Structures are given as structure tokens and as C-alpha cells.
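Q: sequence first, predicted coordinates after that:
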Amino acid sequence: MDRLRAGYGVRVKADPTAQAALLELQSTDAILSQLQHRRNTLPELARITELEAQIKDVDGTRIELDTQVSDLSRAQKKADAEVEQVRTRRTRDEERLNSGAVKNPKDLESLQRELVALERRISTLEDEELEVMEKLEDAQTGLASVQGDLDSLKAELAEQVSARDAAIEVIDQQASDAQAERGSIADGIPADLITLYDKLRGQYGTGAAALRARRCEGCRLELNGADLRELAAAPEDDVLRCPECSRILVRTPESGL
């Protein structure tokens, strides 16, 4: 009989009503476990994690494109300044040429060659300037697109966070109610029995199980005849353990003893 006793050799006793209350306590603890599982596995949690990763990646792309836009903007300003500088020089040389101030044939020829060179230089610089402008436009378009994607992701993230918080608020309220009910139930159970129950629950997930139709509802195994006879012979206030799964075994009117 020792292996059926609550302490395996140490006889623990409790009023049958207190033992039956363990099943209510177990039911409430199951609800609390389910609520915690729901809280930990909310679909919003997975989506939030996914969105945060996407936002990080997209924001990295945004930073790269923003850097490109800044670099190309500086390059365009530089190209604009170079073109303007050469145009100013060409204008000055054209004014000298047209003023008739240059009389020396060699100086005149030199001025004309310089004007030709300036025209080629302006053409080259304008081509480079156009290329920079096209790259800048592409980068700006890309940046605007990525920024739009980023804004959409952040908006969805805010929605998911709000939905998560609302769901958690409901679950936490339900858990608070269940915890209060648990406390009320536990008040009617002796401390040593609660201690044993909590220890077994930590080991097996459930600390107590009902005996119905000669079957332990914790491990779902049917007890053999010898164990059933010992259980039937035990005093009602003896706290017993299932010989198969070691949970506290609570006798019920449907035990089949």
C-alpha cells in the first residue's frame, strides 16, 4: 500500500472534500496554462517579429538609397558648377573675340582654338551632368518606393502591436479571474496537500487526476485488480497516488471501486 500513499511511505491525510477540490484546482490550473499558451502564441506575435525583420531590411535599403541620393546630389551640384564655370569662360572669350580688342593674329588664333576646346569641354561636362541627373532620378524614385514600403510596414506593425496589446489585455484579465478563483479553491485545501500537488504538477504537468471507471484520468491507464482492491480498502481521508503515473489520485463516485 505504501506505493499508493501520497508521500510513498508517508501517510498524507485530507478530507475527501479537500481532495475533490484538487480536481477543481487542476481544472483552474489547466485554464491558466491554456491562457499562458495563448498569450505566448498569439498570431500577432509572429507577424510582429516578421514585420520587425522586414522593416530592418527595408530600412537598410532606404539608408543605402538615401546615401546614394545625397552623393549624387552633391555630384550634380559639382557638375552644374563645372559647366557654369566653363560657360562663363566661353562667354568671356566670345566677348573678347567679338569686341575686336584682339588684333594679333596669333592671339586671335589661340583664342579661337580655346573657344573650340571650351565647346568640347562643355559638351563633355553636359553629358556627364546628364548621366548624374539620370542616376539621381533613378535613386530618388527608388528611395520614394522604398520609403513607401517602409511606411506601409510600419503602419501594419502599429496595427499588429495594437491588436496584440488588446488580445493580451483580454487574456490577462481572464488569467486574473482564474487566478482569483484558484486562490479561493486553494483556501479550502490543506497546505501540505497543496505543496505536494504543486510539486507533482511541476514534474508531470498535472498534479492530480480523477479515478473514473477504474482508470486514472492523468495517464489514461486502467489500474490492475490488486491496486484497485488496495484503493478500495484505503480510508477515505488517505491521499493516494496513481501507481502508474504518480499523480495524486482522487476517488470519485464513478471510480468503479
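A: All right, it came through fine. Residues are numbered from 1 along each chain as shown.
Q: hey, let's count contacts and neighbours off CA atoms from now on
A: Noted.
Q: check what contacts stretch 25-36 and list those residues.
A: For stretch 25-36, contacts defined as Cα atoms under 8 Å, 6 or more residues apart in numbering pick out Ile171, Gln174, Ala175, Ala178, Gln179, Glu181, Arg182, Ile185, Ala186, Thr206, Gly207, Ala208.
Q: and the comparison structure, right after this:
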Amino acid sequence: MKADPQDQRRLLDLQAIDTALAQLAHRRRTMPEHAELDGLARELSALEDERVRAQVAVDDLDRDIARLERDVEQVRIRKDKDQARLTVGTGPARELEALQHEMASLNRRQTELEDAELELMEQRETAQGVLDGVEQRLATAREKRDEVERRRDETLAGIGKEEEFKVAARRPLAADLPADLVALYDRIRESAGGLAAALLRGGRCGGCRLDLSGADKARIRAADPDEVVRCEDCRRIMVRTAESGL
């Protein structure tokens, strides 16, 4: 393929833009915020599971306390009825004696229930403390996630602006170059990891960084200035200048 030497040199400008775009894409993929957000997502998921377990523990204790309160209330109602009958004092002596025994039994039962309720209330206070602690950690992790997302979005916006600028600069440059030269450049760039055109400097290919053999140098010296020469090793386009060392 033949192309004006000036157009060949302008391929280096096109390559510089494409290299910058590739670097921006790499920055986008490897932003530390991505890994940080992944870690925070796992942390938040674990904390949410922990919060659910803590909430279930509090709810279970609330349910047990409510049940004991109902039992205590039933005992109190029964005691009030028995006390009213004892206050009246009417009826057989045996029945009044049985009421007194029942009152004593009810008092013991009420004490047992109230002691059990007090113990559950202490457990509930501890469980609530655990729940509050988990919810605080959740809130802190969410705030951190929001901050990291803000930084990520700011960085992405900056990368996006740079990409827009580079794409806007590339478009007229590529349009002004010969179509067949750009097509060759794009094919090589796709197959060679993004680098398609490099400077030939000091007898060394700027693509693969290998020194040219004597035969390669002789071949390139013999080529017309408008001949598009390629490296025998990496097959990239080598752009010749006064610094090529031929």
C-alpha cells in the first residue's frame, strides 16, 4: 500500500488519540471505586442479614413479653374476684379457706410471671442494643457507599468528557486521511492490542521494541517514501522520519 508520507506521519496523531481513548476505557474499567463498591455491597448485604436476625430476636421477645403481660392480667383479675368474695365473707368456711389458698397460689403465680417478664425485658433491652448497633453500622456503610458512588460518578463524568473531546478530535483526522490507509490501520489496531502505527526510530520498531535486522533496514531503505512499511515481527505500520536510523 502506498500513502503520502505526511499522511503516514499523521497516523501517529491518530494512534495517540486511540491510545488515549484506550487508556480512558481502562481507567473506567479499573476505577478503585468499583472494587470499593463491590466490597460495600457485600458488607451491606451481610449487615442487612444481621439486622433481620436482630429484629426477629426483638420481635420474639416483644411477643413473649406481651404473652406474659396477658397472663399477669388474667391472674390479677382472678385475684380481684377472689378478694371480693373474701371481703364479703359469706359462704361456707371450707369455701372461704379454699379461696385463701387460691389467693396464695395466685400471688405466687403472679410473682413468677412478673419475674419472668422482668427477665425478658432485660433480654429485650440487650437485644434492642444489638439491633441499634447493627442499624448504626448499616447507616454508616450506606453513607460510605453514597460517598463512593459520588466519587465514582464524578470520575466517570470526567472520563466521559475526555472521551468526548478525543472522539471529536479523532473524527475529522480520520476523515481527512485516505480511507484505505485508515482501514488498514483499524484492522491492525484490532488485531494488535490497540497499537497499529508506531515510529521507526534508531533502527527499532516502536511497536514491538525490537531492533531491525540489516536485511529489514535495507528493505525499508529501498522502499519508496510513500510505501507503507510494516514490521516483520509485529506487523505494525512503521512510520519513517529523519530519526529512523536507516
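A: Now that the structure is in, tell me what you want to look at. As the structure is a computational prediction, the values presented were derived from the model and not from experiment.
Q: from the contacts of stretch 25-36 of the first structure, which land in strands?
A: Ala208 (DSSP state E).
Q: what subset of the contacts of stretch 25-36 of the first structure is buried?
A: Ile171, Ala175, Ala178, Gln179, Arg182, Ile185, Ala186, Thr206, Gly207, Ala208 (16 or more other Cα atoms under 10 Å).
Q: secondary structure element holding the counterpart of Ala20 of the first structure in the second structure?
A: By TM-score structural alignment, Ala20 of the first structure lines up with Arg9 in the second structure. Using DSSP states H and E, Arg9 of the second structure maps to helix 5-29.
Q: how far off centre is that helix?
A: Chain-centre distance of helix 5-29 of the second structure: 30 Å, with Cα atoms, centre = their mean, to the nearest Å.
Q: in the first structure, what range does the helix or strand just after that helix match?
A: Counting by DSSP H and E, the next helix or strand C-terminal to helix 5-29 of the second structure is helix 32-88. Following TM-score structural alignment, the aligned partner range for helix 32-88 of the second structure in the first structure is 43-99.
Q: identify the residue spatially nearest to the match of Ala20 of the first structure, adjacent ones excluded.
A: Once flanking residues are discounted, Arg9 of the second structure sits nearest to Val239: 6.1 Å by Cα to Cα, 6 or more residues apart in numbering.
Q: got it, and Arg201 of the second structure?
A: Ser244 (3.9 Å).
Q: alignment lookup: that neighbour to the first structure.
A: By TM-score structural alignment, Ser244 of the second structure lines up with Ser255.
Q: returning to what we had before: compared with the first structure, how much does the helix holding Arg9 of the second structure deviate?
A: Compared with the first structure after fitting, helix 5-29 of the second structure deviates on average by 1.0 Å (mean Cα distance after the TM-score superposition for the first structure).
Q: what does Asp127 of the first structure correspond to in the second structure?
A: Match for Asp127 of the first structure (TM-score structural alignment): Asp115.
Q: surely its match is in a helix?
A: Yes: inclusion of Asp115 of the second structure in a helix is indicated when DSSP: H, G, I helix; E, B strand; the rest coil is applied.
Q: circling back: sec struct for the residue nearest to Arg9 of the second structure, please.
A: Once three-state DSSP is applied, Val239 of the second structure turns out strand.
Q: touching, it and Ala198? I think so.
A: Yes: between Val239 of the second structure and Ala198 there is a contact under Cα atoms under 8 Å: 6.0 Å.
Q: what touches both of the two?
A: Listed as contacting both Val239 of the second structure and Ala198 by Cα under 8 Å, 6+ apart are Leu12.
Q: and the gap between the residue most central in space within the first structure and Thr124 of the first structure?
A: Nearest to the geometric centre of the first structure sits Thr49, at 2.8 Å (Cα atoms, centre = their mean). Taking Cα to Cα, to the nearest Å as the measure, Thr49 of the first structure falls 51 Å from Thr124 of the first structure.
Q: cool, Leu97 of the first structure as well?
A: 23 Å.
Q: tell me which of these two has more neighbours.
A: The neighbour count for Leu97 of the first structure versus Thr124, taken as other Cα atoms under 10 Å, is higher for Leu97 (16 against 13).
Q: contacts only, for the more buried one.
A: Applying Cα under 8 Å, 6+ apart, the residues contacting Leu97 of the first structure are Leu108, Leu111, Gln112.
Q: top of these by number of neighbours, please.
A: Using other Cα under 10 Å as the neighbour test, those are led by Leu111, with 18 neighbours.
Q: ok so, going back, helix, strand, or coil at the residue nearest to Arg201 of the second structure?
A: Classification of Ser244 of the second structure by three-state DSSP places it in coil.
Q: so it is in contact with Cys205, correct?
A: No: in this structure, Ser244 of the second structure is not within contact of Cys205 by Cα under 8 Å, at 9.1 Å.
Q: need the overlap of contacts for these two.
A: Leu199.
Q: still on that earlier bit, in the helix holding Arg9 of the second structure, which residues are buried?
A: Along helix 5-29 of the second structure, these residues count as buried under the neighbour rule (16+ other Cα under 10 Å): 5, 7-18, 21-22, 24, 28.
Q: and for stretch 47-58 of the second structure?
A: For stretch 47-58 of the second structure, the buried set under the neighbour-count rule, 16+ other Cα under 10 Å, comprises Leu47, Glu48, Glu50, Arg51, Ala54, Gln55, Ala57, Val58.
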